[in-house]
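J.: The following comprises the amino acid sequence and a computationally predicted model.
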Amino acid sequence: MSFMDKVGSMMMRPGEDAVPKDEVPWWMKYLGRGLGTVGGGIAIFLGLWNCIGILLADVGCLISGMWQMVAGFTVIVIEAPCCCMFIDFVQSLSDFVDKRPYWNRAALYCGIAIPAILFCPGLGSVFGSGLIFGTGVVYGMMSLGKKYVLTFGRNLIYAIG
């Protein structure tokens, strides 16, 4: 057993199989989790910023801000349950979503990101909900399979380099 296998076995969730069931690269999984966690936090902050629009009597931006904060909290609960340990059902919800196929998570994230942009198409809504939508796109690519993900990664490396 190599050193990385030992570290990986220590970082597993309780009850998780040692051999992954899917063939998605590790960097894609961490990209989805990281983008979801950071994007959810930014979406909450920018949703609060949109709620200040009520001072200008803009009810659409208030509704958009509240929707965006709920969407950001939902993404954080699913992607990083350790951030919400004080809520008792968070771990069971996260485990339930982890057992579902990736396309379910992609559809959920893309679906909850769109209404905030429709209610108030400002920069705060587009950026905050755009990060949640981007997380849905990453999970959508993960659901397409290993061949598409590796092609995407190779093209991304060519584009950067």
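T.: All right, it came through fine.
J.: Please make it C-alpha for all contacts and neighbour counts, starting now.
T.: Fine.
J.: what ranges do the helices span in the protein?
T.: 3-10, 26-51, 59-79, 90-99, 102-119, 123-144, 146-160 (DSSP state H).
J.: Tabulate those (a markdown table), appending mean neighbour count.
T.: Below are these laid out as a markdown table (neighbours: other C-alpha atoms under 10 Å):
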| stretch | mean neighbour count |
| --- | --- |
| helix 3-10 | 10 |
| helix 26-51 | 20 |
| helix 59-79 | 24 |
| helix 90-99 | 14 |
| helix 102-119 | 20 |
| helix 123-144 | 23 |
| helix 146-160 | 12 |
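J.: try this one side by side with the last:
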Amino acid sequence: GSDPAEALAALRRRYEGRGVVLVRVGDAWAFRTAPDLGHLMRKETVEQRKLSRAAVETLAIVAYHQPVTRAEIEEIRGVAVSRGTVDQLLELEWIRFGRRRMTPGRPVTFVVTEQFLDHFGLESARDLPGLKDLRAAGLLDNRPLPGSVRPTEEDEPVTGQSELFED
């Protein structure tokens, strides 16, 4: 016969430095990945989470109207923006804090990030689809938005709002 303790010691020596260790598991023995190599064996998974409608709307508003304040997002959506919605978009690193507005209260603004652009295959926010593209794709109705006014020739286009921001 053979001595089990001697056989276990021989196995330990044989596999020493080979990436596995012999360990006792309950009343049995098993090979396990060596502790110094365990990080290589962890499976990385990408957790896919579906954004809520509020998060999608908020993200779209930030993308198309950036830099935009929470109050402006709420005005456009017509409802309050929950902290959780903004936190989720910040955690995903799809939006970040922008400059503070030079208006009373100096509210913080939100802008999209490089990760947002990369995720959606955009070089810049200017590459976002326009109204014509969205309508052509069937994502928007052809009717005007409630409360919108058709521009007349007398209306001057809105120019930059740089005076509203600090440098």
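T.: Looks like it came in fine. No experiment lies behind these values; they were computed from the predicted model shown.
J.: Need the TM-score between these chains.
T.: TM-score for the superposed pair, counting by TM-score structural alignment, normalised by the length of structure 1: 0.22. Supporting figures: 66 aligned residues with a C-alpha RMSD of 5.5 Å.
J.: Now do the contacts for the residue nearest in space to the middle of structure 1.
T.: Geometric centre of structure 1, nearest residue: Gly36, 2.6 Å, by C-alpha atoms, centre = their mean. Counting by C-alpha atoms under 8 Å, 6 or more residues apart in numbering, Gly36 of structure 1 makes contact with Val75, Ile76, Glu79, Leu131, Ile132, Thr135.
J.: Please report how far the fourth one lies from Ser9 of structure 1.
T.: Same thing as Leu131 of structure 1. 30 Å (C-alpha to C-alpha, to the nearest Å).
J.: For the contacts of Gly36 of structure 1, work out which two are farthest apart.
T.: Glu79 and Leu131 (13.4 Å; C-alpha to C-alpha).
J.: which parts of the helix or strand that contains Trp29 of structure 2 are buried?
T.: Using DSSP states H and E, Trp29 of structure 2 sits within strand 28-33. Neighbour counts using 16 or more other C-alpha atoms under 10 Å place Thr33 of strand 28-33 of structure 2 among the buried residues.
J.: ok, residues contacting it?
T.: Gly19, Val20, Val21, Leu22, Val23, Arg24, Met41.
J.: For ChimeraX, what selects the buried ones among the residues you listed?
T.: Here is the ChimeraX selection string for the buried members of these, based on 16+ other C-alpha under 10 Å:
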select :20,21,22
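J.: So Val56 of structure 2: helix, strand or coil?
T.: helix (DSSP: H, G, I helix; E, B strand; the rest coil).
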